[in-house]
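# the following block contains a protein sequence and its predicted model.
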Amino acid sequence: MLTLRTSPASPFGRKVKIAACELDLLDRIEIVAADTTDPKDTLRAQNPLGKIPALVLEDGSTLFDSRVIAEYLDHLAGGGLIPPGEARFAQLRLQALADGICDAALLQVYEGRFRTPEMRNAAWVENQAGKVARALATLEAAPPAWSGKPRIGEIALACALGYLDLRFDGTWRAAHPKLVAWLDDFAARVPSFETTRFKG
């Protein structure tokens, strides 16, 4: 049995869970909550970076970073998530863009959560918000087309948009109608997007 260390609200953990569902591997994975702020959590022994998600393999070794975990799951399933050839790089590029949205969004959340008001840096927060805005504008201009089962890039994008809904009250939606339609279509075609949604 594989063990996935993550938290319910993590967009990166959600990406791995949706990937596992799409690859029919979820029944081989035990999901165990992790607290990245707790020095007593065994996560730090499993991943020296103390970050989630982390996938503990059956031999006790650990893979970390959602991109590495997704590629491993794709390997286990014999493919389907990451296409071969040139299409691979289009998917990896989309995944990198979506993950970058999540990174910048998380940093904004952490600035408000972990810094007292007098320590917050408005210019730094604005810089992170700019990354998100530029990425969304790029995606709104040309939303990714896909058919059949979603691949890693589409999964990563759906999780990034879902995270913006969760932590920023969906304010991105007003200026990005094509992406809203894209996400609605994704949610309708991929049931695991709803089942992995954080409802807390």
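Good, I have the coordinates.
# please make it C-alpha for all contacts and neighbour counts, starting now.
Noted.
# in three-state terms, how would the residue in the chain sticking out farthest from the centre be classified?
Most distant from the centre of the chain: Glu118, at 30.6 Å, with distances by C-alpha atoms, centre = their mean. At Glu118 the chain is in helix, as set by DSSP: H, G, I helix; E, B strand; the rest coil.
# what about the longest helix along the chain, distance to the chain center?
Counting residues, the longest helix found in the chain (DSSP state H) is helix 86-114. Offset of helix 86-114 from its chain centre (C-alpha atoms, centre = their mean, to the nearest Å): 7 Å.
# and stretch 72-86, by the same measure?
18 Å.
# what do you get for stretch 111-120?
Distance, centroid of stretch 111-120 to centroid of chain: 24 Å (C-alpha atoms, centre = their mean).
# got the contact list for it?
Stretch 111-120 is contacted by residues Val125 when judged by C-alpha atoms under 8 Å, 6 or more residues apart in numbering.
# next, the buried residues of it.
For stretch 111-120, the neighbour count (16 or more other C-alpha atoms under 10 Å) marks Glu111 as buried.
# quick one, helices of this protein?
11-22, 43-46, 66-77, 86-114, 122-141, 152-168, 177-189, 191-195.
# any chance of the ones you listed in JSON lines, with distance to Ile31 too?
Formatted as JSON lines, the helices of the chain follow (distance: least, C-alpha to C-alpha, whole Å):
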{"stretch": "helix 11-22", "distance to Ile31": "9"}
{"stretch": "helix 43-46", "distance to Ile31": "13"}
{"stretch": "helix 66-77", "distance to Ile31": "14"}
{"stretch": "helix 86-114", "distance to Ile31": "21"}
{"stretch": "helix 122-141", "distance to Ile31": "29"}
{"stretch": "helix 152-168", "distance to Ile31": "18"}
{"stretch": "helix 177-189", "distance to Ile31": "22"}
{"stretch": "helix 191-195", "distance to Ile31": "14"}
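# put this next to the previous one:
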Amino acid sequence: MMILRSTPPSPFGRKVKLAASVLGLSGEIKIEAADTNDDKDSLRQQNPVGKIPVLVLEDGTTLFDSRVILEYLDHRAGGGKIIPKEAAARFAALRLQALADGATDAQILVLYEGRWRSPEHHSAKWLDYQNDKIARALAALETTPPSLDAMPNVGQIAVACFLGHRDLRFAGDWRAKHPKLVAWLDRFAAQVPAFASTKVAA
């Protein structure tokens, strides 16, 4: 059995869980908590940079980050499932994933600024820089909402996790100005039951 090292609130760990669910692989993965702040946690041996998620394969090989893990899960499921084989569709899905992951990374950096630095040392310029990335991503997605495949692709899964993370950590502040995205996420949640089952209470 594979082992997923992650934490319940991690949007990137959630990506892996959603991908495993839509691919029918959830039963082959055991979830193990990881503490990125604990230098004694084996996470740092499994991934030298100490980031989650990490997927530990049956032979002990470790895979990271979420994009690599999703590609492996797609391969394990036979290929061409959540990463299309046809070039145009493939690169559209990978591009969408890059957009959503980049915006999620920016959100995490905003959180870390508040979590690790005292208020008097917060950098307004740095926060504005990150928040502008998020705002531009939301605007782009609202202007052209993603499609939703019968089996969601890596880009669509990543967008759902980005928006879910926004709901969790920023009280859903994106919703009022992005009605098309709200409707899209509702459709995704209805199609992918694991989206609800992986939700973490704020």
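Good, I have the coordinates. Treat the numbers as computed from the prediction; the structure is a model and nothing was measured.
# picking up where we left off before, mean neighbour count, the helices of the first structure: which tops it?
Comparing these by mean neighbour count (mean count of other C-alpha atoms under 10 Å), helix 11-22 ranks first with a mean of 25.
# now do it and helix 152-168, the angle between them.
140 degrees (axes from the mean of the first three to the mean of the last three C-alpha atoms, to 10 degrees).
# helix 11-22 of the first structure - contacts with which helices or strands?
helix 66-77, helix 152-168, helix 191-195 (3 or more C-alpha pairs under 8 Å, 6 or more residues apart in numbering; DSSP states H and E).
# have a look at how far, on average, the second one is from the second structure.
Put plainly, it is helix 152-168 of the first structure. In the superposition against the second structure, helix 152-168 of the first structure averages 0.4 Å from its aligned positions (mean C-alpha distance after the TM-score superposition for the first structure).
# any chance of the helices and strands packed on helix 11-22 of the first structure in TSV, plus distance to Leu107 of the first structure?
Converted to TSV, these look like this (distance: least, C-alpha to C-alpha, whole Å):
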stretch	distance to Leu107 of the first structure
helix 66-77	17
helix 152-168	11
helix 191-195	23
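# between those, which one is closest to Asp38 of the first structure.
The closest of these to Asp38 of the first structure is helix 66-77. By C-alpha to C-alpha, the value is 20.7 Å.
# what about that closest one, how far off from the second structure?
Looks like 0.2 Å for helix 66-77 of the first structure (mean C-alpha distance after the TM-score superposition for the first structure).
# and the contacts of that helix?
12-13, 15-16, 19-20, 23-25, 52-55, 63, 80-82, 152.
# the helices and strands packed on helix 11-22 of the first structure: which one's closest to Ala142 of the first structure?
Among those, helix 152-168 comes nearest to Ala142 of the first structure, with 13.0 Å by C-alpha to C-alpha.
# relative to helix 122-141, how tilted is that closest one?
130 degrees.
# now the angle between helix 177-189 and helix 152-168 of the first structure, please.
Going by the same axes, to 10 degrees, helix 152-168 of the first structure makes 110 degrees with helix 177-189.
# got the angle for helix 152-168 of the first structure vs helix 66-77?
Using the same axes, to 10 degrees: helix 152-168 of the first structure against helix 66-77 is 140 degrees.
# and helix 152-168 of the first structure, which stretch of the second structure?
With TM-score structural alignment applied, helix 152-168 of the first structure matches the range 154-170 in the second structure.
# before we move on, what about stretch 105-114 of the first structure?
So stretch 105-114 of the first structure sits over residues 107-116 in the second structure, by TM-score structural alignment.
# what's the mean distance for the matching stretch versus the first structure?
Counting by mean C-alpha distance after the TM-score superposition for the first structure, stretch 107-116 of the second structure comes out at 0.4 Å.
# next up, the contacts around Leu109 of the second structure.
Taking C-alpha under 8 Å, 6+ apart, one finds Gln130 in contact with Leu109 of the second structure.
# do you know how far it is from Gly155 of the second structure?
Remark: distance between Leu109 of the second structure and Gly155 of the second structure (C-alpha to C-alpha, to the nearest Å) = 21 Å.
# next: Glu86 of the second structure.
On the measure of C-alpha to C-alpha, Glu86 of the second structure and Gly155 of the second structure end up 15 Å apart.
# same thing with Trp116 of the second structure?
Following C-alpha to C-alpha, the distance that separates Trp116 of the second structure from Gly155 of the second structure is 30 Å.
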